[in-house]
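> The following comprises the amino acid sequence and a computationally predicted model.
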Amino acid sequence: MSLPKGVSSVRSKGKAYWYHQDRRGRPDAGPRTALGEYGTPEFWDTLAKVTGAGPANPAPRANTFSHLIKHYKANCPKWGAYRENTRRCYETAFAHIEEVMGGLDPAAITIYDLLVFQSAFKAAETPTMGNIALSLVRSLMQWAIKQGLRMDNPARDVEQLDTNPAGARPLSEAAWRAITSPDAPEALRRYAVLARAIGQRISDVLPMAPGQRDEEGIQLTITKLRDQEHWCPLRPEEAEEIDSWVIEPCGKYITDGLGMPYAQSAFRRLWRQYEETEAGAALRGFTPHDLRATKVCDERIRGRPHQRIAAMVGMSLAMVMKYSKHIDQRLAARGAPLGQGWDASQKGKIE
């Protein structure tokens, strides 16, 4: 449901606060009115009062998935609290749900129906979007329960598709040489250095700027943790390399040839284009996300225990252990005590 002009939200510590203000941003702007939590009766009643739009948001019919989706987005507080990028991704998943199940009755959906729905993503080799869609179907089924449309949530018994059994893996030495060679685009080289130094996702690495440098580390926010603040230490040689980069005033560390920051899709395209060249051939099969595993394995080689790496990178202990399995098995095979790295002669060899 589209909101009337003058409605805006402000995020603070992961929570969205909604307001209405006529002629917002203009010198003759009207008073700003707090609307309360998105989707609640208070929200719609206050909005109706300040806009003169009539009664509170009416509940649409919910005897089809299409109507259930509209009702969910108009009334569920969680939907209003999602970030813009998250909602954009979820809208894509909702489109898939409507295309396949839009006319079905939520009260009659079975596990078999959901397995059929899920199989389309498996056939199209898009398991990640399939899992996002399944997660939203779970939320919709739970919403249907709250509306008294059914008593159970069959989506809870459907397992997610396997997106990558091995998970992220560390870059080989050949791949690292390829992405940091003079033949690689400057944006790729900078990304590789920065991402390997701090072990963050592409969504948090691309927007980074020199203003985030803080003493011997970098201050950032972790998007996946609802903008949780985090400080990542840097090794002296990493800090020296990063500080040596020429940056435009108020610019980002990683930009295109025109000095503009990269969108994730454009940067992934740059990565794929380079790996198709002779100089970048060793990068084939790797992704930007693999630099997170590279960071974890680097720290294991240096003798850091899993718990300390989790604190350094802002990652869950389970994820650190998943990424470090590429190193831990070799450490164990060489007889290294738990929590110790390889000897100096092995340092950096993570192929």
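Received, thanks.
> use CA for all of it now, contacts and neighbours both
OK.
> Determine which residue lies closest to the centroid of this structure.
With distances taken as Cα atoms, centre = their mean, residue 224 lies nearest the centre of the chain, 5.1 Å away.
> need the contact list for residue 275.
Residues in contact with residue 275 (Cα atoms under 8 Å, 6 or more residues apart in numbering) are 281-284.
> Format those residues as TSV; extra columns: secondary structure.
Listed next are the contacts of residue 275 as TSV, based on DSSP: H, G, I helix; E, B strand; the rest coil:
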residue	secondary structure
281	helix
282	helix
283	helix
284	coil
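> Distance to residue 137 for those residues - can I get that in CSV?
Output for the contacts of residue 275, formatted as CSV (distance: Cα to Cα, whole Å):
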residue, distance to residue 137
281, 40
282, 40
283, 36
284, 35
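> among those, which ones are buried?
Buried subset of the contacts of residue 275 (neighbour count, 16 or more other Cα atoms under 10 Å): 281-283.
> hmm, back to that, list just the nearest of the contacts of residue 275 to residue 231.
residue 283 (29.2 Å; Cα to Cα).
> For that closest one, give its distance to residue 289.
12 Å (Cα to Cα, to the nearest Å).
> can you check residue 298 too?
15 Å.
> Name the residue in the two with the higher neighbour count.
Neighbour count, other Cα atoms under 10 Å: between residue 298 and residue 289, residue 298 has more, with 23 against 19.
> can you tell me which helix in this protein is longest?
helix 127-146 (DSSP state H).
> The structure to be compared is supplied as follows:
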Amino acid sequence: MSKVSLPRHVHRVVSGGREYFYYQEGRGTAHAGERIRLPDDPQTPEFWNAVRQAQGTFGPTPTDTIGALIDAFEVSWQTRQRKISKGTQVHYRRYLKPARKAWGDLPARELRPRHVDALIRKIGADKPGAANNVLDALKAMVAWANGPVELLTHDPTHGVERFAKGEGHRPWTPEQLDYAEKHFTGMIRRFYFLSRYTGQRISDVVRLNPNDEDDGGFSLPQKKTGVKPWCPIFPELEAEMQSWERRPGPFLLQEDGKSMGKPFSTNQMWKAFDRERQKHAVLTGAVPHGLRANAVIRLRGAGYTALQISDMVGMSVEMVEHYCRYADRKASGQAVLRDLQERNEDKIVKRWKSGNKK
């Protein structure tokens, strides 16, 4: 069996060529607790319900509930043929919590589309993006459960509609971009240039380091998706990097406090950016993810296709087109306006055959 991450106090024992699992607190110490035999397959709901019972949840625990199904789905990630990235695992766990809270003890066979629709509508009344994420996580779980594991025989998400997509994160305005390039200093300046010209998420920008450079670009598996784009190091970024010291580790290191000299976490970088943003009124509304939109719009304006941009930034073609839609419409409208102006000018200013104005 492929390796499975086991919870605390659960131990795997191999005897006679077979695997056995036990729950025992304080194993190997003078205060060892009772040794409790667990089911043989850690990929089943029965196994994880037995673990919960051993941890103190006494009494009969159903093994066919939505809560048990979510447990089984989560443990399956360790042995899937197509690996699920750590970022996606975190995403699924977060957005399956509302389902666990709403229907944790409900028998899975009794969950119906009307139940899912009611939950999605309730969440979407205030947070449509979160509602869509919950629905996506449920669909992923249901697709798995209806597969070879055969833990479900129906689709409780069938027909449940997503909320319409919003605008997404707005790109920075030309004034905001100009201000950042002229006034940002230190690590915030580095962060701005890396984000602006690679189009990567903040969680990936804080990890970029010289070892990720690959023949004129950056090649780094994205934390959220596992996708490995190849981001060209454009001349603007290359010129900025000329002054950066070459050393092991991330380009971005904290500049003060107890963590001075240590890499930024995603949250720490967000806080550092927010402190800087609060100093400058012109940056009101600007968020790091907006620079991701600026990056793809810039590339689209340079004539690259959505597929090429997807390869460079590691964003889906659909999302590239979503971010570029406004820019594309604006460019099309401006082209029409120029054409109309030229036609009007031709009507007003007639020319002789010699080319002189009449």
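Perfect, I can see it now. Just so it is clear, the model here is predicted, and its values are computed rather than measured.
> Still touching in the second structure? Go through the contacts of residue 275 of the first structure.
Counting by both residues aligned by TM-score structural alignment, their matches' Cα atoms under 8 Å, the contacts of residue 275 of the first structure that remain in contact in the second structure are 281, 283-284.
> quick one on the thing from earlier: need the next SSE after the longest helix of the first structure, C-terminal direction.
helix 173-179 (DSSP states H and E).
> Superposed on the second structure, what's the mean shift for that next one?
With the two structures superposed, helix 173-179 of the first structure lies on average 2.2 Å from its match in the second structure, counting by mean Cα distance after the TM-score superposition for the first structure.
> what's the offset of that helix from the middle of its chain?
Chain-centre distance of helix 173-179 of the first structure: 26 Å, with Cα atoms, centre = their mean, to the nearest Å.
> go on, stretch 193-206 of the second structure?
13 Å.
> And for stretch 266-281 of the second structure?
Counting by Cα atoms, centre = their mean, stretch 266-281 of the second structure comes out at 20 Å from the chain centroid.
> mind listing what's buried in that stretch?
269-270, 273, 277.
> With stretch 314-332 of the second structure instead?
Buried, per 16+ other Cα under 10 Å, within stretch 314-332 of the second structure: 314-315, 320-324, 327.
> neighbours of the residue nearest to residue 145 of the first structure when sequence neighbours are not counted, just the number please.
Once flanking residues are discounted, residue 145 of the first structure sits nearest to residue 151: 5.7 Å by Cα to Cα, 6 or more residues apart in numbering. Other residues lying near residue 151 of the first structure total 13 when counted by other Cα under 10 Å.
> What does residue 151 of the first structure correspond to in the second structure?
Per TM-score structural alignment, the equivalent position to residue 151 of the first structure in the second structure is residue 153.
> looking at it, that match is touching residue 146, isn't it?
Yes. With contacts counted by Cα atoms under 8 Å, residue 153 of the second structure reaches residue 146, the gap being 5.9 Å.
> re the thing from before, just checking, the residue nearest to residue 145 of the first structure touches residue 142?
No. Using Cα under 8 Å, residue 151 of the first structure is not in contact with residue 142, being 9.2 Å away.
> chain center to stretch 48-66 of the first structure: distance?
31 Å.
> got a list of what residue 286 of the first structure touches?
Residue 286 of the first structure neighbours (Cα under 8 Å, 6+ apart): 169, 171.
> Surely it is in a helix?
No. Assigned with three-state DSSP, residue 286 of the first structure falls outside any helix and is coil.
> how close does it sit to residue 328 of the first structure?
Residue 286 of the first structure is 20 Å from residue 328 of the first structure, by Cα to Cα.
> Could you do residue 201 of the first structure as well?
Applying Cα to Cα to residue 201 of the first structure and residue 328 of the first structure gives a distance of 22 Å.
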